[in-house]
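Asker: My questions are about this predicted structure, shown below with the sequence.
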Amino acid sequence: MRTRHALTWSVLLTCAVVAWAAQGSGISLTALWEGRSGGARLAEGFLRPQTSPDFLVDVLKAIAQTVQIAVTGLVLGIVIGTPMAAVMAGGVGAWAPLRVLVRLLSAVLRGVPDLVWALLLVAIVGPGPAAGTLAMALHGTGMLTKLAAEQLEGVNPAPVEALRLTGAGRAATAALAIVPQARTGLVSVILYQFECNIRASTVLGFVGAGGLGQDLAISLRLFRYDEVSTLVIATLGLMLLVDVLSRRARRGLGATTKACT
């Protein structure tokens, strides 16, 4: 009997929470019905994508800029995040207060969403790909530091201890015993971060950070839904291509997967 009452109260509480959430979200059938004309115009534009040569050239330039932002942000993240990961990894044996400081910095960098970093940097350096690249580099540094440190900590400790017994220092131990074991995992992490950068760069453009997202935002504001259709197709095509190439590369390395965060 007590179990049945508990189940009843759990169901009622769940229903109350769902009803409260739905009420605050603003979703209603009335709003969907009132927006049917806008939805029809959007669907009409999507069925007739813009294919003029001049616009397609602009789309290709935006794709190239998106890839440039993602690659440059990734490289900056690797350059900054790799030494931070080495300090943060427990097996390397770095100075404890420095490890805590790096762990805190990594948490701050990845805790602030890349979209927020982009908004801040657009205000500092102005709209354009530079803001998107720096935002991606900051957030990516935090992510790469955490994920790379986990890879470095997950190695077999036996070779590490054996090298330390020979009198090798921390740098030599990391270079000869830790990094070689974690190499496959580190490459996998970098490939996944590149995938995340491609996805993020299309979103950062909505706040003026360049790439496909910026062109998509402009076309949406001008109600040019045929251009929106072409840009969405280009975005999906780019993401699918990067996903396929990354999966094949990871499969060739025998690496595991991690989700973008």
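Answerer: Perfect, thanks for sending it. Residues are numbered from 1 along each chain as shown.

Asker: CA only for contacts and neighbour counts going forward, please
Answerer: OK.

Asker: ok, P49 touching V232?
Answerer: No - with contact defined as CA atoms under 8 Å, P49 does not reach V232; the gap is 9.6 Å.

Asker: Relative to R48, how far out is P97?
Answerer: 60 Å (CA to CA, to the nearest Å).

Asker: What residues of the host helix or strand of V71 count as buried?
Answerer: Per DSSP states H and E: V71 is located in helix 53-88. Neighbour counts using 16 or more other CA atoms under 10 Å place 56, 59, 62-63, 65-78, 80-82, 84-88 of helix 53-88 among the buried residues.

Asker: Quick check, central residue of this structure?
Answerer: C196 (3.4 Å; CA atoms, centre = their mean).

Asker: Now that residue: which helix or strand?
Answerer: Following DSSP H and E, one finds C196 within helix 179-204.

Asker: Against that first model, consider the following:
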Amino acid sequence: MAALWPLLDLAGFDPAALFAPGNLAVIGGFLASFFPPETGADFLALLARATVETLAMATAGIALALLLALPLGCAMTGALSVSRLGPGPGLARGRWLRRLARVLTLALRAVPEVVWALVFVRVFGLGPAAGVLALAITYGGMLAKVYAEILESVDARPARALLEAGAGRLAALGWGLAPGAAPELASYTAYRWECAVRASVVMGFVGAGGLGQLMDQSMKMLAGGEASAIVLTFVALVWLADAISAGLRRALA
């Protein structure tokens, strides 16, 4: 508490302001406008299209992120390093390659996806394309880091035995590390897809399309019923992602 209190004060956090009579009235009026949710046919058509855009943005972004994450994650995994099998001329080169992969992964995940979305909106204009690339870059770094940590946490002896027998890195990954790490890898990938859905909504506020852009329009028009329908849709998407994650863990256990 001694360390936290100065930080809260520096951030300007004042919980008492939430309970001021004037603020409570504003909050109550704002929340009251959310009910009932909008169910008009025209709005539901827009909502369905925005939902499909959000799912497409998140799924395409994660798919492109995997193309970055898999090679970077394998490059950072010491258990897949042939140079570690014994002293040789490639030992220093392998060490520097892993360091370079870590630096690149750090650079990819250091910039928030919203910042990348702002940049790509300038390039591609308004629409989901900017969100897809923003997710691919940031989430590629995040997935690579966690993939490497998961692969390092499992028993490395089968992979080492395969490498010593002359197998390649992909064989060592597929037969040595993946069987023990598959549930965690699948669960974390599904979780990142869930995060990508949430991030897609946020990026919609900067013009990347989807539910976020529709939410921004509804809030600007003070259409609380539309906003609550969008929030309920978002909750349903997160529930879907959680169900997919649980199913993958059961299937791979």
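Answerer: Received, thanks. Just so we're clear, the structure is a prediction, and the values are computed from it rather than from any experiment.

Asker: TM between them?
Answerer: Once the chains are laid over each other, their TM-score by TM-score structural alignment, normalised by the length of structure 2 reads 0.85; 242 aligned residues with a CA RMSD of 2.5 Å.

Asker: What segments of structure 2 are helices?
Answerer: 4-10, 21-32, 41-76, 90-110, 113-124, 128-153, 157-164, 169-171, 178-203, 210-220, 224-252 (DSSP state H).

Asker: Deepest in the core, which of the ones you listed is it.
Answerer: When the helices of structure 2 are scored by mean count of other CA atoms under 10 Å, the highest mean neighbour count falls to helix 128-153 (a mean of 24).

Asker: just checking, what packs against that helix?
Answerer: helix 41-76, helix 90-110, helix 113-124, helix 178-203 (3 or more CA pairs under 8 Å, 6 or more residues apart in numbering; DSSP states H and E).

Asker: Would you convert the ones you listed into TSV that also reports distance to A16 of structure 2?
Answerer: Below are those laid out as TSV (distance: least, CA to CA, whole Å):
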stretch	distance to A16 of structure 2
helix 41-76	37
helix 90-110	34
helix 113-124	31
helix 178-203	28
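
Asker: now for these, which one comes closest to L222 of structure 2?
Answerer: The minimum distance between L222 of structure 2 and these falls on helix 41-76, with 14.7 Å, by CA to CA.

Asker: so where is that closest one in structure 1?
Answerer: Using TM-score structural alignment, helix 41-76 of structure 2 corresponds to residues 53-88 of structure 1.

Asker: how close does the matching stretch sit to structure 2?
Answerer: Compared with structure 2 after fitting, stretch 53-88 of structure 1 has a mean deviation of 0.7 Å; criterion: mean CA distance after the TM-score superposition for structure 1.

Asker: can you give me how far that stretch is from the chain middle?
Answerer: Its chain's C-alpha centre and that of stretch 53-88 of structure 1 lie 12 Å apart, by CA atoms, centre = their mean, to the nearest Å.

Asker: And for stretch 100-116 of structure 2?
Answerer: Stretch 100-116 of structure 2 sits 13 Å away from the centroid of its parent chain (CA atoms, centre = their mean).

Asker: which bit of structure 1 covers that stretch?
Answerer: Using TM-score structural alignment, stretch 100-116 of structure 2 pairs with 101-117 in structure 1.

Asker: Contacts made by that stretch with the rest, please.
Answerer: Residues from elsewhere that reach stretch 101-117 of structure 1 (CA atoms under 8 Å, 6 or more residues apart in numbering): 84, 87-88, 135-136, 138-143, 145-146, 200, 203-204, 207.

Asker: let's see 6 Å
Answerer: 135, 138-139, 142-143, 204 (CA atoms under 6 Å, 6 or more residues apart in numbering).

Asker: Let me know the closest of the residues you listed to S246 of structure 1.
Answerer: The closest of these to S246 of structure 1 turns out to be M143 (CA to CA; 17.9 Å).

Asker: contacting residues for the closest one?
Answerer: R110.

Asker: what's the distance between it and R199 of structure 1?
Answerer: Look at M143 of structure 1 and R199 of structure 1: by CA to CA, they are 15 Å apart.

Asker: what do you get for L7 of structure 1?
Answerer: For L7 of structure 1, the distance to R199 of structure 1 equals 42 Å [CA to CA].

Asker: try A168 of structure 1
Answerer: With distances taken as CA to CA, A168 of structure 1 is found 42 Å from R199 of structure 1.

Asker: Could you check which residue of structure 2 pairs with the residue nearest to the centre of structure 1?
Answerer: Taking TM-score structural alignment, the alignment pairs C196 of structure 1 with C195 from structure 2.

Asker: Give the closest residue to D216 of structure 2 in space, chain neighbours not counted.
Answerer: Once flanking residues are discounted, D216 of structure 2 sits nearest to F205: 5.8 Å by CA to CA, 6 or more residues apart in numbering.

Asker: can I assume that neighbour is in contact with L214?
Answerer: No - using CA atoms under 6 Å, F205 of structure 2 makes no contact with L214, being 8.4 Å away.

Asker: thinking again about what came up before, now the helix holding C196 of structure 1 against helix 211-221, angle please.
Answerer: 20 degrees (axes from the mean of the first three to the mean of the last three CA atoms, to 10 degrees).
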